[in-house]
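S.K.: The following block contains a protein sequence and its predicted model.
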Amino acid sequence: MNYVLISMILALLIPIYEAWQDNNIWQKVLAFASIATKTSIMMLVVSVLRDDWSIGVVAVIILSVGNAGLMLLANLIKRLNEV
């Protein structure tokens, strides 16, 4: 079971490296959205392994709402840079 979590953490490092490397705001937003999705999937796996539904509920909320707020923030930053 630990191998699954370690491989998920290694997969999480790929978008972190992409966000660090690129200067385009949309590439950073996509990388951070990928990080949020992978982190919430990891939270769901941990909640199933621990049989703790409160962690799972938080992960589902992050999956459903988290990326929408991130995209709204990216649009605001883009419009501020255009003005």
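M.R.: That came in fine, so what should we check first? Numbers count the residues shown, from 1 in each chain.

S.K.: Every contact and neighbour count from this point should use C-alpha atoms.
M.R.: OK.

S.K.: helices or strands up against the helix or strand hosting residue 79?
M.R.: According to DSSP states H and E, residue 79 maps onto helix 67-82. Other elements packing on helix 67-82 under the criterion 3 or more CA pairs under 8 Å, 6 or more residues apart in numbering; DSSP states H and E are helix 25-50.

S.K.: this is the other structure I want to compare:
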Amino acid sequence: MDLNVLMMIMILALLIPIYEGWRNDDIWKKMLAFGSIATKTSIMILVVSIGRDDWMIGIVGVIILSVGNAGLMLLAHLLKRMNEI
């Protein structure tokens, strides 16, 4: 499969959680949508790095994939604790 076609499919898949986060007012659904966006963009970065044979970009994608959602989960835990008080 051509890299351009694959990237277009991935961008279309990225639009689904963007629309879902924009449509809902529930904070938990928005945070899930943002987590999905972060994961999808890091996978897109990995695909681009493999296509360009540039492993420095791939390292950035791996760091985003492994650490990027940790901050989001910490924020979710903080919001949960604030609602309990």
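M.R.: Cool, got the structure. Because the structure is predicted, anything quoted here is derived from the model rather than measured.

S.K.: Next, the TM-score between them, please.
M.R.: Here the superposed chains carry a TM-score of 0.91, computed using TM-score structural alignment, normalised by the length of the first structure; 83 aligned residues with a CA RMSD of 1.2 Å.

S.K.: ok, back up a step: please state the offset of the helix holding residue 79 of the first structure from the chain centre?
M.R.: Relative to its parent chain, helix 67-82 of the first structure has a centroid offset of 16 Å by CA atoms, centre = their mean, to the nearest Å.

S.K.: which parts of it are buried?
M.R.: 67, 70, 71, 74 (16 or more other CA atoms under 10 Å).

S.K.: need the contact list for the equivalent of the first one over in the second structure.
M.R.: Alignment of residue 67 of the first structure against the second structure is given by TM-score structural alignment, with residue 69 as its counterpart. By CA atoms under 8 Å, 6 or more residues apart in numbering, residue 69 of the second structure lies in contact with 35, 38, 39.

S.K.: In the second structure, point out the residues matching stretch 14-31 of the first structure.
M.R.: Under TM-score structural alignment, the match for stretch 14-31 of the first structure is residues 16-33.
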